[in-house]
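Chemist: coords below, sequence missing:
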């Protein structure tokens, strides 16, 4: 009989934690428990990827009637019904959470709806007062959005709040230039909200390929998003309490793209958070918005768990420091997913969970592979990317860049200005494709398949030998014969 209650105790019921728990129990035969203080499915299923993507789908319908008319259809656009959408969304999230709970139960994992803290290297204490011992403890608690250190920042929303709005605001200011900020800017713009976006940097989507993010920024502006680069928020206050003498800048509040009203129809039971908000920006402009959304970063959920008292090292943002096998400095404690702040993507957390089980329960030491991970940004148009940006690649070695930008057939026929981008970054020495970047509708679907070839080490000549599928946007990936430039 084991000296521990469990072979493995998982803290966190998101994608990574659930995968590790059920594979350890179902395939490795381990005695496993899992504790989750909120809803099963974690950030991705409950307040991230899944509801966000469904909102993307909803927002894209706005452009269909005008496009359909160019194709001969008599179609008009009605009003978007936010409560109806939210009802369907919540039903779907309930269904998905039920699937996660069933996966855990059917794998023989004991589950606890409680917050867990770690008392010693082998003991977990639940908020119910129960304690359990485990040979191994896996922390998979994810992360959370944060507000900036700014007076009255509590008046602003964070991404989690968007999914709980009772009604859409007429106007919103989004602070930030990362993928969450840009995705919500496109979503809310498509749903009919007047969107203003401030980003302190020179260009949105820092870290992605410069040419790709430039095209996305231009597309966002053409779609009606009021994007201000090199701009940050200096002050904010409830509109009714804004500093004397501030009347909304050079014009009325309406002229600044904002309507002033009570926010009682937005967020329930949030007090001041839902009120119309006055904002002063670093570009000198002042305005009032129905809502302000901070999309300025996320921090790991690692605080107040007892980790530091045990000798587990935490990084500057609170990330749990682990080695290539996801093991902390305390040998019995491991961590995976966003709480480690390595590559904060759901499929990566799942891979890390699988590698953990291989290492600990299947006697097959498996380091986590964080190289050449395909990813997508669900702006409109989407960005699909894998490998190095042109800028990162040319700092590493001599490269050739194959690139084309054009109006796709579907929207060109409808006389829309939309443009797409197809780009390959190629090593001069090895001819391997170091990076692929696609800006286009459905780019996320395309990059998944391109990622396979690039992960296998495909060369530019391998792409050239592949026959094009015509007529498609993606055929350009295999028909670009001459480099646009070398670096």
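Modeler: Cool, got the structure. These figures come from a predicted structure and were not determined experimentally.

Chemist: rest of the way, CA atoms for contacts and neighbours
Modeler: Noted.

Chemist: can you list the residue ranges for strands in the stretch 51-200 of the chain?
Modeler: 110-112, 116-120, 123-126, 131-139, 143-145, 157-158, 171-175, 194-199 (DSSP state E, counting those that start in this stretch).

Chemist: okay, those in TSV with mean neighbour count and distance to residue 473 next?
Modeler: Shown next, in TSV, are these (neighbours: other C-alpha atoms under 10 Å; distance: least, C-alpha to C-alpha, whole Å):
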stretch	mean neighbour count	distance to residue 473
strand 110-112	17	47
strand 116-120	21	49
strand 123-126	19	53
strand 131-139	21	43
strand 143-145	18	36
strand 157-158	22	35
strand 171-175	26	31
strand 194-199	23	29
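
Chemist: below is structure B, check it against A:
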């Protein structure tokens, strides 16, 4: 028997931690996991899953209007935030139970409490109990970053937004990234007056310029207001419960809620990693090698806590690779090239590979193909909103090195198309594929 209480102790039961725990256990390891909040982590409890359910709910605002053009007699409908909120939270509860059941089925011991690292192979629970493990895996994810300014305590983050007692009539959203634009679309469709405030001059930094410009154009057409180069100065709470937001270079804005969506930072504060010699970068992220190992050989990190790519599927891949490498005798390294991503805005964005600017900087000679069109459904519905598909091709090899899309179901289409980019297929391969007609996806094989 081992001299340790466990072969593996995981801190954090989110997507990466749960995958690592159950795979390690399936390889025969004695595994424990500590979770101070709820099993399931950011994605399941307060991230992509409940957010996507809100996105589905928001889409009905336009779908119900469009249905009239398709012959349906749809009366004027009233949206009830309480019903959607409570149903979403009930689904989160159900999924949390399933995650816990998965760990139990694999005989992973779960400690529903905070754990910190007190030695390279020792953790301490909140009640003072200390446990030893041959290896410790940190999978505590990220946490919303709230800038420090007067009145910031009056703002909420993506952690609290799913629990709002009432739907705000006016909401100000700080930030220009995917979280800000997703919730802007959600609240706008629910009937709130939405203002996005960005301290810079660009939304969705890192996405292709044409695609993000198209989202900005459509969002403004839908009634979302944008304030650029407008840093927060302070928030004051008024006697009637409303908030007055003071911005640099802009007139004050009165709103019922302020959502701060200015990025996420690695959730390592207070874990004791510094004290045991784990090397952290300036953001607090654990520096790890390609095998997810930190500067302390017995301590590893996966997921957003390492600040490599902050995506749930990446955390899951890293957790799997860690468990297979360390406990399964199958050394595995995650390939971070051509990782697809999506923004569930209104309309949504899907992207994989290099943007046009990145490709020109790296490859020099590129060919760019675009299709700018109205989806068939939008045409009949009388909706002027246009989709944009963009393909980036290495001119020297004909290899497709980037796909970028905005339009209905773009992420669903992009997932399959990402396989082709990952496989290194060429523009000629796309051209040789017969179109599936009539569909939006067929535009990918008809680009000229």
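Modeler: Looks like it came in fine. Quick caveat, the model's predicted, so the values are computed rather than measured.

Chemist: where does the TM-score land?
Modeler: Overlay of the two chains. TM-score (TM-score structural alignment, normalised by the length of the second structure): 0.98; 447 aligned residues with a C-alpha RMSD of 1.1 Å.

Chemist: re earlier: can I get the strands of the stretch 51-200 of the first structure in CSV including distance to residue 320 of the first structure?
Modeler: Listed next are these as CSV, based on distance: least, C-alpha to C-alpha, whole Å:
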stretch, distance to residue 320 of the first structure
strand 110-112, 23
strand 116-120, 14
strand 123-126, 17
strand 131-139, 9
strand 143-145, 11
strand 157-158, 23
strand 171-175, 27
strand 194-199, 29
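
Chemist: count of neighbours near the closest residue to residue 74 of the first structure other than its chain neighbours?
Modeler: The shortest distance from residue 74 of the first structure to any non-neighbouring residue, by C-alpha to C-alpha, 6 or more residues apart in numbering, is to residue 68 (7.5 Å). Neighbour count for residue 68 of the first structure, taken as other C-alpha atoms under 10 Å: 14.

Chemist: what's the distance between residue 68 of the first structure and residue 62 of the first structure?
Modeler: Separation of residue 68 of the first structure from residue 62 of the first structure (C-alpha to C-alpha, to the nearest Å) stands at 11 Å.

Chemist: of the strands of the stretch 51-200 of the first structure, which is nearest residue 354 of the first structure?
Modeler: strand 131-139 (12.1 Å; C-alpha to C-alpha).

Chemist: give me the contact list for that closest one.
Modeler: 4-12, 17, 121-125, 332-336, 339 (C-alpha atoms under 8 Å, 6 or more residues apart in numbering).

Chemist: so that strand corresponds to what in the second structure?
Modeler: Under TM-score structural alignment, the counterpart of strand 131-139 of the first structure in the second structure spans residues 130-138.

Chemist: any idea how far that stretch is from the chain center?
Modeler: 28 Å (C-alpha atoms, centre = their mean, to the nearest Å).

Chemist: post-alignment, that stretch versus the first structure, mean distance?
Modeler: Compared with the first structure after fitting, stretch 130-138 of the second structure deviates on average by 0.7 Å (mean C-alpha distance after the TM-score superposition for the first structure).

Chemist: centroid-nearest residue for the first structure?
Modeler: residue 180 (5.5 Å; C-alpha atoms, centre = their mean).

Chemist: so that residue makes contact with residue 295?
Modeler: Yes. Contact criterion C-alpha atoms under 8 Å: residue 180 of the first structure and residue 295 qualify, at 6.3 Å.

Chemist: can you map out the strands along the stretch 251-400 of the second structure?
Modeler: With DSSP E, counting those that start in this stretch as the criterion, the stretch 251-400 of the second structure has strands spanning 253-255, 257-260, 264-266, 299-301, 341-343, 349-353, 366-373, 387-394, 400-406.

Chemist: how big's the offset between the last one and the first structure?
Modeler: Right, the one you point to is strand 400-406 of the second structure. Mean deviation for strand 400-406 of the second structure: 0.6 Å (mean C-alpha distance after the TM-score superposition for the first structure).

Chemist: and the second one, by the same measure?
Modeler: After superposition onto the first structure, strand 257-260 of the second structure sits on average 0.9 Å from its aligned residues (mean C-alpha distance after the TM-score superposition for the first structure).

Chemist: before we move on, what about the third one?
Modeler: Here the mean offset of strand 264-266 of the second structure against the first structure after fitting is 1.1 Å, by mean C-alpha distance after the TM-score superposition for the first structure.

Chemist: for the stretch 251-400 of the first structure, which segments count as helices?
Modeler: Using DSSP state H, counting those that start in this stretch, the helices of the stretch 251-400 of the first structure run over residues 346-361, 390-396.

Chemist: tell me which of those helices sits most buried.
Modeler: The highest mean neighbour count among the helices of the stretch 251-400 of the first structure, using mean count of other C-alpha atoms under 10 Å, belongs to helix 346-361: a mean of 22.

Chemist: and the angle from that one to strand 131-139?
Modeler: 120 degrees (axes from the mean of the first three to the mean of the last three C-alpha atoms, to 10 degrees).

Chemist: residues in the second structure aligned with helix 346-361 of the first structure?
Modeler: Going by TM-score structural alignment, helix 346-361 of the first structure lines up with residues 312-327 of the second structure.

Chemist: show me how far that stretch is from its chain's centre.
Modeler: 18 Å.

Chemist: ok, now which ones touch the closest residue to residue 71 of the first structure other than its chain neighbours?
Modeler: Here the nearest residue to residue 71 of the first structure in space, its sequence neighbours aside, is residue 414; by C-alpha to C-alpha, 6+ apart that works out to 7.3 Å. Counting by C-alpha under 8 Å, 6+ apart, residue 414 of the first structure makes contact with 67, 70-71.
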